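Student: what would the 3D arrangement of this be:
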Amino acid sequence: MAEKLSITLPTEMADAIKARVEAGLYGSTSEAMRAAVRALLRDEEEHEERLAAIRARVRQSLEDPRPSLTGREVRKHLNSLYAKHQS
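Tutor: As a prediction, the model looks like this:
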């Protein structure tokens, strides 16, 4: 099933679509618009997946039972690791 929509695009976007159709990249402006919407939906889905992964890592970090370290403690630990690798 298909639904007809009427949209208004800036001249630059309309010209870009027409140029791609004329170049044979798409069979019609409708085909080009469908490809654009598919790309938009895919990008939004990937963005949501990235956000979910970030949220999971933040949640995991907040729930980490290990004690929190101060910046000074972290620096001291990193310096000791660096010194070991310099030996």
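Student: can we go C-alpha only for contacts and neighbour counts from here?
Tutor: Fine.
Student: all helices for this structure, in order.
Tutor: Counting by DSSP state H, the chain has helices at residues 11-22, 29-62, 71-86.
Student: following up with a second sequence; could you model it the same way so I can compare the two?
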Amino acid sequence: MRTSKPISVTLGPLQASVNRRLASGQYDNASEVLRAGLRALEREEAALDDLLRQKVLASMANKKPNIPAEAVFKRLEARHARKVKASKRDA
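Tutor: Here you go, the predicted model:
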């Protein structure tokens, strides 16, 4: 018994990739190719989520004092102004 209903998708240029994989004999049908692709996408997303989670945890563990947003923007604006001034001077 089927647990999901069939869907129709338009693959465009990706159809050639599906066809190559079918021709290689690695997969029996297009559904297997697409399921493998979705599993790979889920692994990639999980790895990215893990990486971002690690970065957030490392950032939260950092004992350096936080810099207020106003101070950051003030420094960025000053840096931008210096670059604009330098580019006008060099022009």
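Student: how about the helices of the first structure, which one is nearest residue 3 of the first structure?
Tutor: helix 29-62 (11.3 Å; C-alpha to C-alpha).
Student: for the closest one, the distance to its chain's centre please.
Tutor: 6 Å (C-alpha atoms, centre = their mean, to the nearest Å).
Student: center of the first structure - which residue?
Tutor: Per C-alpha atoms, centre = their mean, the C-alpha nearest to the average position across the first structure is that of residue 47, at 4.1 Å.
Student: measure that residue to residue 4 of the first structure for me?
Tutor: Applying C-alpha to C-alpha, to the nearest Å, the value for residue 47 of the first structure to residue 4 of the first structure is 28 Å.
Student: how close does stretch 45-55 of the second structure sit to the first structure?
Tutor: With the two structures superposed, stretch 45-55 of the second structure lies on average 0.5 Å from its match in the first structure, counting by mean C-alpha distance after the TM-score superposition for the first structure.
Student: can you check which part of the first structure that stretch sits on?
Tutor: Taken onto the first structure by TM-score structural alignment, stretch 45-55 of the second structure occupies residues 44-54 there.
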